[in-house]
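A.B. asks: Need coordinates for the following:
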Amino acid sequence: MVEQSGFLGAAQIRQIAADLGLRPTKQWGQNFVVDANTVKRIVRLAGVTADDSVVEVGPGLGSLTLALLPEAGHVTAVEVDPTLAQALPGTVGRLAPAYADRLTLVPADAMQVRELPDPQPTALVANLPYNVSVPVVLNFLEAFPTLERVLVMVQLEVAERLAAKPGSKAYGVPSVKAAWYAAVRLAGTVPRSVFWPVPNVESGLVLLERRAEPSTTATRRDVFTCIDAAFAQRRKTLRAALAGWAGSAPRAEECLRAAGIDHRTRGEQLGIDEFAAIAAARDTLPPPPSTNLC
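C.D. replies: Take a look at the predicted model:
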């Protein structure tokens, strides 16, 4: 591991921010980690090795970046704040000069990133802005099939939703969509005290390990549209909730029957494979009769 002097402590982080004339903003969900043990824990739980090319979203002032660089073969840091993006290489050059050549900076909004320079990422490790955490994770899993695992720190409630299983209270759209790509589990919790400024919510670490996508004739887009419809009215039975998606309640019932699912079931009871089967079943039905407006 890098020597302790290579990590950023609370005083250093505040000094760097002051030198940049920067105050953390809610707009970009900036809460900087000021505890070296926390960033070391994140790197350890992510299982980062020299064979990994890591993408870090929102490196901020560089706390996690400095912990990743000695362990990974390469780190690509995606930062939307132009002030932070400009400052990061200098911070790495001062505190970890032996690893500066392992860093590539991409000044961009992670929500819009669909391509990255080589080497392509094998792991996403990040302290994600809470307001965009789920879309960022799903975007990167879709856009970068080379990603083998994801270890992110997010709002604890979001971590619990991502890792939730069918039938649980937290289970919902993020849970099912994440399961399309990966096996997901809650990897731990993080106290508020490790952040500056201190957030109003608890944080959690969630680990996603890539697995084969469900075997289905339906496209991912079709399956995700089915999931959205099912949870838009989650208290309704699937026969009712999927009526608009299928074309009518009777057609929804046909899809469910073809997929081997009781039409009285609710979406919160189904896993990703069952949603994939429902979406595939719709493709086997004849098109609904068109409405003649003449």
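
A.B. asks: all contacts plus neighbour counts: C-alpha atoms, from now on.
C.D. replies: Fine.

A.B. asks: What ranges does the protein have for its helices?
C.D. replies: Listed from the start of the chain, the chain has helices (DSSP state H) covering 10-20, 36-46, 63-68, 82-95, 133-143, 156-163, 173-181, 220-232, 238-241, 243-246, 249-258, 272-284.

A.B. asks: Just want the most central residue of this protein.
C.D. replies: Nearest to the mean C-alpha position of the chain, by CA atoms, centre = their mean, lies residue 137 at 2.0 Å.

A.B. asks: Could you also give me the structure for this second sequence? I'd like to compare it with the first:
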Amino acid sequence: MSDPETSGYLGAAQIREIAASLGVRPTKQWGQNFVVDANTVKRIVRLAGVDPQDCVVEVGPGLGSLTLALLPEAGHVTAVEVDPTLAAALPDTVARLAPGLADRLTLVAADAMQVRELPDPQPTALVANLPYNVSVPVVLSFLEAFPTLRRVLVMVQLEVAERLAATPGSKAYGVPSVKAAWYASVRLAGTVPRSVFWPVPNVDSGLVALDRRPEPQVPGATRRETFACIDAAFAQRRKTLRAALAGWAGSAPRAEECLRAAGIDPRTRGEQLGVEQFAAIAAARAALPPTDPA
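C.D. replies: This is a model prediction of the structure:
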């Protein structure tokens, strides 16, 4: 068996050995698909660009192949694992295969969807092979909860990766695209064949890179109201914004008033707007006087 402390990478046989020793098989309950290809893990670490100044948070470390690859590169790794068997085993796996790096690991046994605080050091990068069923909510909730996060490199279902990285006017553009753009610039960093996973999923995967940028500076626009506006616009994405935002604004005429105040043609559809324009609509609604009660 190669030494992860120096090589940092496990092969497929080693990963299956670890799983067998734990009596573990991937479960659909937690969307588990373990990466068994060392070159893919190496590629993720390289694209993540972590260095000894980084504290990486990894969601869903599983059997530890990515964790073991990150530990030699990062100053610290905080691994968040919901599966109690895997959570209990990961520190032992690291202590056995990379004892000199064990003090760089913190294990948080928790559902990432519920995590709003992490022990110090606070994360500067999120690097993970995310379960398909929670990938977008995890990325958005971590960007919201941890302003120290400067960048994200995650592997997700290819269709989800394309949605996150989509730009206004494109077919894949939607709620994930706009909300991710609130926090970061987003790009598709590569594709990953399904054959690198155990078990092999029915879809290919994509790597998404997000680099934190300042949130839209639109006076009067809060994240909460901007996101509510985005949700309303895409709930009826084939309708004009005048119609789609009627419920959110209070009425179609009031929606039109918000849109015109934001400098947007009421006949526009949501898929044509960027996040700054949605923020401008939210700010315009906040500035309107309240309607008289009926």
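
A.B. asks: After superposition, what's the TM-score here?
C.D. replies: Their TM-score after superposition, calculated using TM-score structural alignment, normalised by the length of structure 1, is reported as 0.97; 290 aligned residues with a CA RMSD of 0.9 Å.

A.B. asks: Need the helices of structure 1 in TSV (columns: distance to residue 150 of structure 1).
C.D. replies: As requested, the helices of structure 1 are exported to TSV (distance: least, CA to CA, whole Å):
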stretch	distance to residue 150 of structure 1
helix 10-20	26
helix 36-46	7
helix 63-68	14
helix 82-95	22
helix 133-143	8
helix 156-163	12
helix 173-181	11
helix 220-232	20
helix 238-241	32
helix 243-246	32
helix 249-258	33
helix 272-284	19
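
A.B. asks: any idea which of those helices is most buried?
C.D. replies: Each of the helices of structure 1 was given a mean neighbour count from mean count of other CA atoms under 10 Å, and the largest, a mean of 28, is that of helix 63-68.

A.B. asks: mean per-residue distance, it to structure 2?
C.D. replies: Helix 63-68 of structure 1: mean distance to aligned residues in structure 2 after superposition is 0.3 Å, counting by mean CA distance after the TM-score superposition for structure 1.

A.B. asks: what's the offset of that helix from the middle of its chain?
C.D. replies: The chain centre lies 19 Å from the centre of helix 63-68 of structure 1; the measure is CA atoms, centre = their mean, to the nearest Å.

A.B. asks: re earlier: how much space is there between the aligned partner of the residue nearest to the centre of structure 1 in structure 2 and residue 238 of structure 2?
C.D. replies: Structural alignment (TM-score structural alignment) places residue 137 of structure 1 against residue 139 in structure 2. In this structure, residue 139 of structure 2 lies at 27 Å from residue 238 of structure 2, with CA to CA, to the nearest Å as the measure.

A.B. asks: ditto for residue 200 of structure 2
C.D. replies: When distances are taken as CA to CA, residue 200 of structure 2 and residue 238 of structure 2 turn out to be 36 Å apart.

A.B. asks: Check residue 101 of structure 2 too.
C.D. replies: Summarising the geometry, the distance separating residue 101 of structure 2 from residue 238 of structure 2, computed by CA to CA, is 53 Å.

A.B. asks: Look at those two and report which has more neighbours.
C.D. replies: With other CA atoms under 10 Å as the criterion, residue 101 of structure 2 and residue 238 differ in neighbour count, and residue 101 comes out ahead with 17 against 13.

A.B. asks: Which of the helices of structure 1 sits closest to residue 187 of structure 1?
C.D. replies: Ranking these by distance to residue 187 of structure 1, with CA to CA as the measure, places helix 36-46 first at 7.6 Å.

A.B. asks: Kindly name the residues of structure 2 that line up with that closest one.
C.D. replies: Against structure 2, helix 36-46 of structure 1 falls on residues 38-48 (TM-score structural alignment).

A.B. asks: Where does stretch 280-289 of structure 1 end up in structure 2?
C.D. replies: Going by TM-score structural alignment, stretch 280-289 of structure 1 sits over residues 283-292 in structure 2.

A.B. asks: Show the end-to-end separation of the matching stretch, please.
C.D. replies: From its first residue to its last, stretch 283-292 of structure 2 covers 20 Å (CA to CA).

A.B. asks: Any chance you could list what contacts that stretch?
C.D. replies: Under the contact criterion CA atoms under 8 Å, 6 or more residues apart in numbering, stretch 283-292 of structure 2 has outside partners 218, 219, 220, 221, 222, 249, 258, 259, 261, 262.
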